[in-house]
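Peer 1: below are the sequence and a predicted model for it; my questions follow.
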Amino acid sequence: METAEAVEKYFQTNKNLPFKSRLVSANLLTGGLVNFVHRLRFEDGSTAVLKSYPPFIAFYRTISLSQNRYFVEKTALEALSSQPWLNKNPNSIIRTPKVLFSDDESFVLIMEDAGDKCETLFNLLASDVQLDDNFIELIPKEVKIFVNYLSKESGLTPNGNQIFVKVWQIVEEYFSQLWSNMTQKLQLEKEMELYLEKSKEIFKYKDSMNGVFVMGDLWPNSILIDQENKFIWIVDWEAARFETSTRDMEQLLANLWLMKQSPKFNKDKIESLIKHFQLEFFNSKDIDWRKGCGDFAKYNFILWIVGLLNESHWDLDNKRDTALKAFSEIADF
């Protein structure tokens, strides 16, 4: 469901939709890299978000991707729909979208809208955008509480939630295809290719049955900030799974590391944010998060950095040099 016209037709022909108010518009949101995401506006002024899951990556149509990710996100959001972490942390400002409608045949999910006052952390860290300094400290504190809830208190375990165990197959399939594209575009040197091969070993050591529940795709584009109403929304749950407890934080910090290499983003704010994350998760602003997480994080770091270099939205002038820098920093550990 790529276009507004397709969404409107879906509403006209689907008699099972629970919305009483007439659909007025459907606007494609720019954050959708993997799926097609539209903001719906209804005649009564209410809004919702429609997400459709094609059998490929929206941003890279040549890379196929299992539509089972729809069921993963649906299951995760339904499990979190009552916002149970608020029982122990009533002052938490973290929110996740509630599922309003699901269509298992068409792979369509309609969910609560965080609102058009929200902006992704990715965009808020751009060099010409203002991000309230209070959020630099607030985001790591809130994310830590939420991540700890997911891994320790959510009650989601591998034995009772096989849908999340199977996500590893989707992730591995995605990376194997990304690898082919990436090595052709970046023309990686031999020593870099060897390290990449070593990084692939993380798939051999995956241990879903002994892992903890993680969001699975925590990066600055899946964190929405509502500075006016003081809320942080965590969206895009189609990679939720069981893995190491530091997984979400590792991926987020790997993305922040890459962002600060680009003149597009505010390096000072990003470095401050990284330090606050290190303070929350390792009790020190000065410890390097990669060292604190161990070998698994190092391999993941290379995996993510070089994989992300295959994407165009980072505005990096020389992707090869950035990749080499990532390798050299890891080699120092």
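Peer 2: It's in.

Peer 1: switch to C-alpha atoms for all contacts and neighbour counts from now on
Peer 2: Will do.

Peer 1: now stretch 256-268, how far from the centre of its chain.
Peer 2: Its chain's C-alpha centre lies 18 Å from the corresponding centre of stretch 256-268 when counted by CA atoms, centre = their mean, to the nearest Å.

Peer 1: list the buried residues of that stretch.
Peer 2: Neighbour-count burial for stretch 256-268 flags 256-262, 264-267 (criterion: 16 or more other CA atoms under 10 Å).

Peer 1: can you tell me the helix or strand for residue 144?
Peer 2: Take DSSP states H and E as the rule and residue 144 turns out to sit in helix 133-148.

Peer 1: following the chain onward from that helix, which element is next?
Peer 2: As assigned by DSSP H and E, the chain's next helix or strand after helix 133-148 is helix 162-165.

Peer 1: tell me which helix or strand comes right after that following helix.
Peer 2: Going down the chain from helix 162-165, the next helix or strand is helix 167-186, by DSSP H and E.

Peer 1: so what touches stretch 10-27?
Peer 2: 4, 7-8, 38-44, 101 (CA atoms under 8 Å, 6 or more residues apart in numbering).

Peer 1: of those, buried ones?
Peer 2: 4, 7-8, 38-42, 101.

Peer 1: second structure follows, compare the two:
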Amino acid sequence: MGTYNLTDEKGLQKYLEATQFPAASVQLLSGGNANYVFRVTKHDGSTSIFKHAEPVLKLNKDFALDPARMDYEVRILEALSSTESPLPTSLTGSNVHAARFLTYDRSEKLLQIEDGGRRNLKDAYTDPKLDILYIGEQLATWLAALHIAARNFSLASPDQTADSNNNPIAVNVYRYSYNDLHTALTQFGHDPQLAVLINEKFGSLLATDDECLCHGDFWPGNILIRDAELQPIELTIVDWEMVRRGTSATDVGQFAAEAFLLDRFRGGRGLLDVFLNAYIAARGQTEVLGKAWLTRMVVHWAVHIAFWPTRVAWSGQEETHSLVDIGVLALQNVLEENWEKVLESPLLRDVKETYSTLLFRP
């Protein structure tokens, strides 16, 4: 790696003084277990975010993760920040955008992006001033536009000689919950063979999915909110290092899972339903969205619900057990192709009128 210790405030301050500008303040931000993220304030009061990748996770030094993941984040942020890009830098009437790229030091694996605000959607969800339904609709419309525009986008850098146009680091990491699902099922008294079967049948597909570009970690914690009093709310999408080519169903399924958890535990504000309906409306009658896509979306949602709450607590043990049960039941119903029960699951029961139409397409 580089010549500066970029894992603490003093090291970044020294780096900035030597290479860019003297900072008025450097603040290490909490949140995220992979990288070191700082808010840097200049002497004129302006702020930006610096993000540094190490070869191991910040909160688990035993877990190695190639720092080249940052190169892929830069590749997509540069494209999203370019007016010449085919990707949706912004949508007419939309207040959603990807974090604007500023600078990148490849040798130090240090990325500078705009400061999108001090709150993320997960933390701000309970704020009564926020129009959660509007936010869900805006995010779904933007995500659908990304998936549509990025059908042929390659993640290979111009100087890359390998054949792959994908991010192999993200492809590998994204199977983590499928690979470890058996541990959650065993912990709460379910047959771990279900997890093995789901991983073989669906987890294996993650290596070859190639429909479009996916954010790779699309959830409310990676959506920053800047809500000034005199202007519409602004939503900034961050943390693109798991960007990969895959199936759009996984981006939708992951956000749907976290929206379900927010609605269930933090006030039932309707984020899940409005997001799911708006996404289908924005995608329209595309050839991609059919029974196969719906299957993948439901499976991804169910794996997330059954696995992640056993690692990131939302409530007590009894409620966690009920979440695992919900995920397991949905997975069993998918395997048995019992679509009547799938449509009555907590994921789809309030949007089944819209989603049942997908069953009549391949």
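Peer 2: Happy to help now that I have it. Because the structure is a prediction, the values reported are computed rather than measured.

Peer 1: in the helix holding residue 144 of the first structure, what counts as buried?
Peer 2: In helix 133-148 of the first structure, counting by 16+ other CA under 10 Å, buried: 135-144, 146-148.

Peer 1: do stretch 326-333 of the first structure as well
Peer 2: The neighbour-count check on stretch 326-333 of the first structure (16+ other CA under 10 Å) flags 326-327, 330 as buried.

Peer 1: would you map the helices across the second structure?
Peer 2: 9-19, 69-81, 121-124, 132-149, 168-173, 176-187, 192-201, 248-265, 271-283, 291-307, 317-335, 339-343, 352-355 (DSSP state H).

Peer 1: tilt between the second one and helix 132-149?
Peer 2: I take that to be helix 69-81 of the second structure. If you take axes from the mean of the first three to the mean of the last three CA atoms, to 10 degrees, helix 69-81 of the second structure sits at 100 degrees to helix 132-149.

Peer 1: superposed on the first structure, what's the mean shift for helix 69-81 of the second structure?
Peer 2: Taking mean CA distance after the TM-score superposition for the first structure, the mean distance separating helix 69-81 of the second structure from the aligned residues in the first structure is 0.6 Å.

Peer 1: mind listing what's buried in stretch 282-302 of the first structure?
Peer 2: Here stretch 282-302 of the first structure shows 282, 285, 289-290, 293, 296-302 as buried, counting by 16+ other CA under 10 Å.

Peer 1: tabulate these (CSV), appending distance to residue 34 of the first structure.
Peer 2: Shown next, in CSV, are those (distance: CA to CA, whole Å):
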residue, distance to residue 34 of the first structure
282, 32
285, 33
289, 27
290, 27
293, 28
296, 25
297, 24
298, 25
299, 23
300, 20
301, 21
302, 21
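
Peer 1: and the nearest residue to residue 224 of the second structure once chain neighbours are set aside, how many neighbours?
Peer 2: Leaving aside its chain neighbours, residue 224 of the second structure sits nearest to residue 120 (4.2 Å; criterion: CA to CA, 6 or more residues apart in numbering). Neighbour count of residue 120 of the second structure, defined by other CA atoms under 10 Å: 21.

Peer 1: ok, now residue 29 of the second structure?
Peer 2: Residue 29 of the second structure has 13 neighbouring residues, counting by other CA under 10 Å.
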